[in-house]
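Participant: sequence and computational prediction follow.
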Amino acid sequence: MPNVGRSAVFVVVLALGLAGCGADPAVPAPSSPTTSAPAGIMAACPSQGAEEFTAPVAGGSPVSGVQLGDAGRAVVLSYEWGGSPCDWSDVATELVARGYRVALWEYGTLTGLDRIKELQAVVDQVRAAGATEVVLAGGSVGGCVSMIGGSMITPAVSGVAVLSCASWYDVEHRLPTTPLAAKLRVPALYLAGDGDSLPIAEVRKDFAVVPAKDKKLVVVAGSTGHGVELLDGTEAAVAKPALFAFLDRVTR
């Protein structure tokens, strides 16, 4: 969605509570990361210091991505429908500067809940490379993938940041997100603009059923931003500090 019609920004923050684990998508052992230059859609992403990887996926095609940084705490970023991993490049660069390892990756051939097998493969790569704490973050469909992964990735991740995901997930399957949010027990941050085409009431509905003891909803008022757009422009003054504070806290 284009960044238009944004007004002065203020924020409504809601915090609540409850905790737990998740299911177990079987995946093969991760392959060793390569050091060649990123190819395909990943070639447009920042390549300085990037280490390309290809991860085998159970029941699907291998997925490709890049890792930046070499810290023990990591963030796996998942992008919006119709977008690109590179849309998160600026955020990735900033996270590396803040002491994180970051993985950007390209969706493969799986859809629906099976896509979490791809995310599992990426998390396995990041852990094999030395990450000891992993947080999932993403926008729109990537936010939904991160949210669902929060209850399915094993071992459990340290937390999830969900930007602009609610109502339904996956254009092919249109899975209702509320029952999936009800399984999320790891620390969770929800971010959304109240002027987004995604009704804020749907975001609040999903957030309300999240059973995690550590959860927080940040609503950027007057914002039409969707997904990673919330981390740019005037929205960033609210959304970015909330995201960074969450990441710092759950990866201590």
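Facilitator: Looks like it arrived, so ask away.

Participant: CA only for contacts and neighbour counts going forward, please
Facilitator: Noted.

Participant: what's around Pro241, how many residues?
Facilitator: Applying other CA atoms under 10 Å, we find 12 residues neighbouring Pro241.

Participant: the structure to be compared is supplied as follows:
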Amino acid sequence: MKRSRRRVRRLSIALSAAGIVALSLTGCTGGPEAPPLRNSTQTVTRAPEPTPASCLASEPEVRATGMGQVEVQVLGTGSKVVVISNQSGQDLCGWKAVAEALVSRGYEVALYDYVGAADENAVTIATLMRAQGATKLALLGASQGAKASIIAATRTSVPPDALVALSGEQYLEGQDVSKSAAKLRCPTLFVTADHDPFDATSANEEFQRVAPKGVSTLTVVPGTDHGIQLLGHPDVSAQVFAFLQVHLG
């Protein structure tokens, strides 16, 4: 989609050993997860418009060097933002079609690859997008990203306006995600398959059970699809887009 390609911008949040977060210009990351970085504080500044990354536009991907940098790919424009978090073993490029569909609906979309603790990445990027003008913000994640998004939704200084969690399992890096589900304050959509191979079925039933009354909805589809695969169900993708429309506008 030409509009989204023209509007790709690449930002880097540099996480120092001291835990200070700054914004600079770099590329799109991949590769294995770095060791978790905890107890970070955040200082966010605006970066200039960089060259697009290859998976989202036509120019070659530029990989960041050094540890501790979270590369954020931003598509589209506007004050309604969706922050997308990956499932394990995948990178932001797996969300390309979803991101472009969201941009076509008028949303700005932030994608990234993990560096360190997934939940802290999600908190940091949500904070970044709020600082850059997001008036409405949703967290969308699959599997590991679903767990990170659930936890992050309870830790951002401004709660998200919506949360979509696809196939979140019970634990993330030793954290019981149900404890965060019990603290949710934003409208939440949990989605899982009824025979999820990673036990997300029972985990999502637990999330729905402990979430505050009236906050969340649980959708269970037949089969074994996990994470982003769930969006291959037309009913699920339609429900996700409709849910975002209701809560972001």
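Facilitator: Arrived safely. It should be emphasised that the depicted structure is a prediction, and the values quoted were computed from it without experimental measurement.

Participant: can you tell me how far the most centrally placed residue in the first structure sits from Gly150 of the first structure?
Facilitator: Nearest residue to the geometric centre of the first structure (CA atoms, centre = their mean): Ala137, 2.0 Å. Per CA to CA, to the nearest Å, Ala137 of the first structure is found 10 Å from Gly150 of the first structure.

Participant: quickly list what's touching both of the two.
Facilitator: Val160 (CA atoms under 8 Å, 6 or more residues apart in numbering).

Participant: the residue nearest to the centre of the first structure and Ser164 touch, don't they?
Facilitator: No - using CA atoms under 8 Å, Ala137 of the first structure makes no contact with Ser164, being 11.1 Å away.

Participant: which residues are common contacts for those two?
Facilitator: Gly143.

Participant: aligned partner of Ser61 of the first structure in the second structure?
Facilitator: Aligned counterpart of Ser61 of the first structure in the second structure: Gly68 (TM-score structural alignment).

Participant: surely that match meets Ala117?
Facilitator: No - applying CA under 8 Å as the test, Gly68 of the second structure and Ala117 come out as separate, 10.8 Å apart.

Participant: tell me which of these two has more neighbours.
Facilitator: A direct count of neighbours by other CA under 10 Å for Gly68 of the second structure and Ala117 places Gly68 higher, at 22 against 17.

Participant: nearest residue to the more buried one other than its sequence neighbours?
Facilitator: Leu15 (4.7 Å; CA to CA, 6 or more residues apart in numbering).

Participant: how many neighbouring residues does the one you found have?
Facilitator: 21.

Participant: distance check, it against Thr219 of the second structure.
Facilitator: 36 Å.

Participant: can you check Ala134 of the second structure too?
Facilitator: Applying CA to CA to Ala134 of the second structure and Thr219 of the second structure gives a distance of 28 Å.

Participant: where along the stretch 101-250 of the first structure do the strands fall?
Facilitator: Counting by DSSP state E, counting those that start in this stretch, the segments of the stretch 101-250 of the first structure that form strands are 101-105, 133-139, 159-163, 168-169, 175-176, 188-193, 215-221.

Participant: which part of the second structure matches the third one?
Facilitator: So that's strand 159-163 of the first structure. Going by TM-score structural alignment: strand 159-163 of the first structure matches residues 162-166.

Participant: go ahead and name everything in contact with that stretch.
Facilitator: 137-143, 145-147, 149-150, 153, 186-192, 226-228, 230, 240, 244, 247-248.

Participant: mean deviation of that stretch from the first structure?
Facilitator: Following the fit onto the first structure, the mean deviation recorded for stretch 162-166 of the second structure is 0.7 Å by mean CA distance after the TM-score superposition for the first structure.

Participant: now stretch 5-13 of the second structure: which residue numbers in the first structure?
Facilitator: By TM-score structural alignment, stretch 5-13 of the second structure lines up with nothing in the first structure.

Participant: now do stretch 122-137 of the second structure
Facilitator: Going by TM-score structural alignment: stretch 122-137 of the second structure matches residues 119-134.

Participant: how about the secondary structure of Glu51 of the first structure?
Facilitator: Using DSSP: H, G, I helix; E, B strand; the rest coil, the structure places Glu51 of the first structure in strand.

Participant: from Tyr79 of the first structure, how far out is it?
Facilitator: 19 Å.

Participant: settle it for me: which of those two has more neighbours?
Facilitator: Set Glu51 of the first structure next to Tyr79 and count neighbours by other CA under 10 Å: Tyr79 wins out with 27 against 19.

Participant: understood, closing this out.
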